[in-house]
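>>> Show me how the following folds:
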Amino acid sequence: MATHSQKDAYLYKKVITIGTVCELTGLSERQIRYYEKRKLIFPERTERGNRKYSFADVEALMDIANKMEDGMQTSELRKEMQRKEEKRYDTKLRERMIRGQLNAYFNKRD
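You can find the predicted model right below:
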């Protein structure tokens, strides 16, 4: 049985061209490049320098565009993204610590 991350791996695979992203999101290439320049989105580059995006990037771009439309500034969006990333990191760290404590407890009993 596939784990959650294996099952959703396609979401993060960078295979979509900027033209397709424009079609999916309704954003212009200029807008997408601006969000990249402002460090809100991080496409991969092919050997020829073409940008490649994932489905997760497409969702993020749509979220960014909606928040910008609502009046949010790119600096606010970047701070929000950093807070979310820190929270994810803290959660993963806490999970590893708990697993370590459980392993130590059960290994000590053997």
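>>> For the rest of this, base every contact and every neighbour count on C-alpha atoms.
Noted.
>>> Give me the distance between the two termini of stretch 47-64.
End-to-end distance of stretch 47-64 (C-alpha to C-alpha, to the nearest Å): 27 Å.
>>> Identify the residues contacting that stretch?
Counting contacts by C-alpha atoms under 8 Å, 6 or more residues apart in numbering, the residues outside stretch 47-64 that touch it are 10-18, 21, 24-25, 32, 40-46, 77.
>>> Please generate a structure for the following sequence too, so the two can be compared:
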Amino acid sequence: MTDEEKTYKTKKVITIGIVSELTGLSERQIRYYEERRLIFPTRSERGTRKYSFADVETLMDIANQMEDGVRTFEIRQEMKKKPDEQKLRRSMIKGQLNARFGIQNEQRK
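A predicted model of the protein is given here:
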């Protein structure tokens, strides 16, 4: 993804302290979720973790699931499924639009 394709939601510009304030999670909890490969901050040249608003939303979701007793392993497994589900959803919508407007898929020609 190029910088031009990034939105405010995906740009990694928020420090861990601000994320902690926004989410109510401690910095230690946030680092733990990174260790468990649930969140993937970028690092500045000085090694400072940088998060996006999308990461903040992910952390809130993780925290809610943890409160409900879901283990980090289970959360990670669900997170792995999401890109496939999104790809399938996009494909279905594209197919519906193509059918609606009579556009043939290049693969079917």
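>>> May I see the ChimeraX selection of the buried members of the contacts of stretch 47-64 of the first structure?
Of these, the buried ones go into a single ChimeraX selection, burial set by 16 or more other C-alpha atoms under 10 Å:
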select :11,14,15,16,18,21,32,40,41,42,43,77
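>>> Looking at the contacts of stretch 47-64 of the first structure, which are in helices?
Secondary structure of the contacts of stretch 47-64 of the first structure is defined by DSSP state H; positions in helices are Y10, L11, Y12, I18, V21, L24, T25, I32, L77.
>>> Could I get those residues in a markdown table, plus columns for distance to E85 of the first structure?
Formatted as a markdown table, the entries for these read as follows, by distance: C-alpha to C-alpha, whole Å:
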| residue | distance to E85 of the first structure |
| --- | --- |
| Y10 | 20 |
| L11 | 18 |
| Y12 | 16 |
| I18 | 25 |
| V21 | 24 |
| L24 | 25 |
| T25 | 24 |
| I32 | 21 |
| L77 | 12 |
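>>> which one among the residues you listed gets closest to T91 of the first structure?
Distance from T91 of the first structure was checked for each of these by C-alpha to C-alpha. The minimum falls on Y12, at 20.2 Å.
>>> Which strands and helices lie in contact with the helix or strand where R90 of the second structure lies?
Element membership of R90 of the second structure, judged by DSSP states H and E, is helix 72-100. In this structure, helix 72-100 of the second structure makes packing contacts with helix 53-67, judged by 3 or more C-alpha pairs under 8 Å, 6 or more residues apart in numbering; DSSP states H and E.
>>> on average, how far is the helix it packs on from the matching bit in the first structure?
With the two structures superposed, helix 53-67 of the second structure lies on average 0.6 Å from its match in the first structure, counting by mean C-alpha distance after the TM-score superposition for the first structure.
>>> Could you figure out how far that helix is turned away from helix 72-100?
Here helix 53-67 of the second structure points in a direction 130 degrees away from that of helix 72-100 (axes from the mean of the first three to the mean of the last three C-alpha atoms, to 10 degrees).
>>> to the chain's geometric centre, what's the distance from stretch 82-89 of the first structure?
Stretch 82-89 of the first structure sits 11 Å away from the centroid of its parent chain (C-alpha atoms, centre = their mean, to the nearest Å).
>>> and it, how far from the second structure on average?
Its aligned residues in the second structure lie a mean 1.5 Å from stretch 82-89 of the first structure after superposition (mean C-alpha distance after the TM-score superposition for the first structure).
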